[in-house]
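In: mind looking at a prediction? Sequence and model below.
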Amino acid sequence: MAKLKFDRVINITLTNEESAYVPRDEVWKGTLVIEKGSEINGLIILPDNTSNLCLQGSITLGGGCSIRRFSSGKISFTGVAFKVIS
């Protein structure tokens, strides 16, 4: 059974055409704020009709996950990285 070991604090802000990738041997836990024009693992995030903000909340991102910003606005992630120990 794999275990998680605290590695570091993460604070990322992505703007136009920027990407971030969770390394395969890590898990990231934290708060993610996404505006329209973003994608997580190829899934495009679309806004509701009231604002540009689409998602805000606690999230766990597994190893190999990608986050990409492809239009104006930003994505913010604040949290911690854990190393996966076999």
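Out: That came in fine, so what should we check first? Numbering: from 1, shown residues only.

In: from here on, just use CA atoms for contacts and neighbour counts.
Out: Will do.

In: what's the helix or strand containing I10 in contact with?
Out: Using DSSP states H and E, I10 falls within strand 3-14. Strand 3-14 has contacts (CA atoms under 8 Å, 6 or more residues apart in numbering) with 20, 27, 68-69, 74-86.

In: this is the comparison structure:
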Amino acid sequence: MALRYESVRDPERRANIALLDCAAFAEAAPRDSQSWWIFIRPHSLQAWCEAPRIRIELPLTHFAADPRIAAWLASPRGS
């Protein structure tokens, strides 16, 4: 699985791609495309796919092993 998104650091807002699965390298060209919206809420991460319509919500504690998320969860903003 891969996500294509607009860069927030690039002044020209060119595309970035986040590869979320090694299977993304299985073929030379993409088979299909999906648009996803990622939202970080106070206590969860939400991912919404436009087509097919999919909604996923994960508690931020699922990502607590990531030191950046752990620090945020320990801060006053994350509590």
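Out: Great, that's in hand. Not measured: the values here are computed from a predicted model.

In: got a TM-score for the pair?
Out: The TM-score (TM-score structural alignment, normalised by the length of structure 2) is 0.21; 30 aligned residues with a CA RMSD of 3.9 Å.

In: returning to what we had before: in the strand holding I10 of structure 1, what's buried?
Out: L14 (16 or more other CA atoms under 10 Å).

In: next secondary structure after it?
Out: By DSSP H and E, the next helix or strand past strand 3-14 of structure 1 is strand 19-21.

In: report all helices and strands that that next one contacts.
Out: Counting contacts by 3 or more CA pairs under 8 Å, 6 or more residues apart in numbering; DSSP states H and E, strand 19-21 of structure 1 is packed against strand 66-69.

In: repeat that for 10 Å
Out: strand 3-14, strand 38-40, strand 66-69 (3 or more CA pairs under 10 Å, 6 or more residues apart in numbering; DSSP states H and E).

In: now those strands as JSON lines including distance to L53 of structure 1?
Out: Compiled in JSON lines, these are given as follows (distance: least, CA to CA, whole Å):
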{"stretch": "strand 3-14", "distance to L53 of structure 1": "15"}
{"stretch": "strand 38-40", "distance to L53 of structure 1": "11"}
{"stretch": "strand 66-69", "distance to L53 of structure 1": "13"}
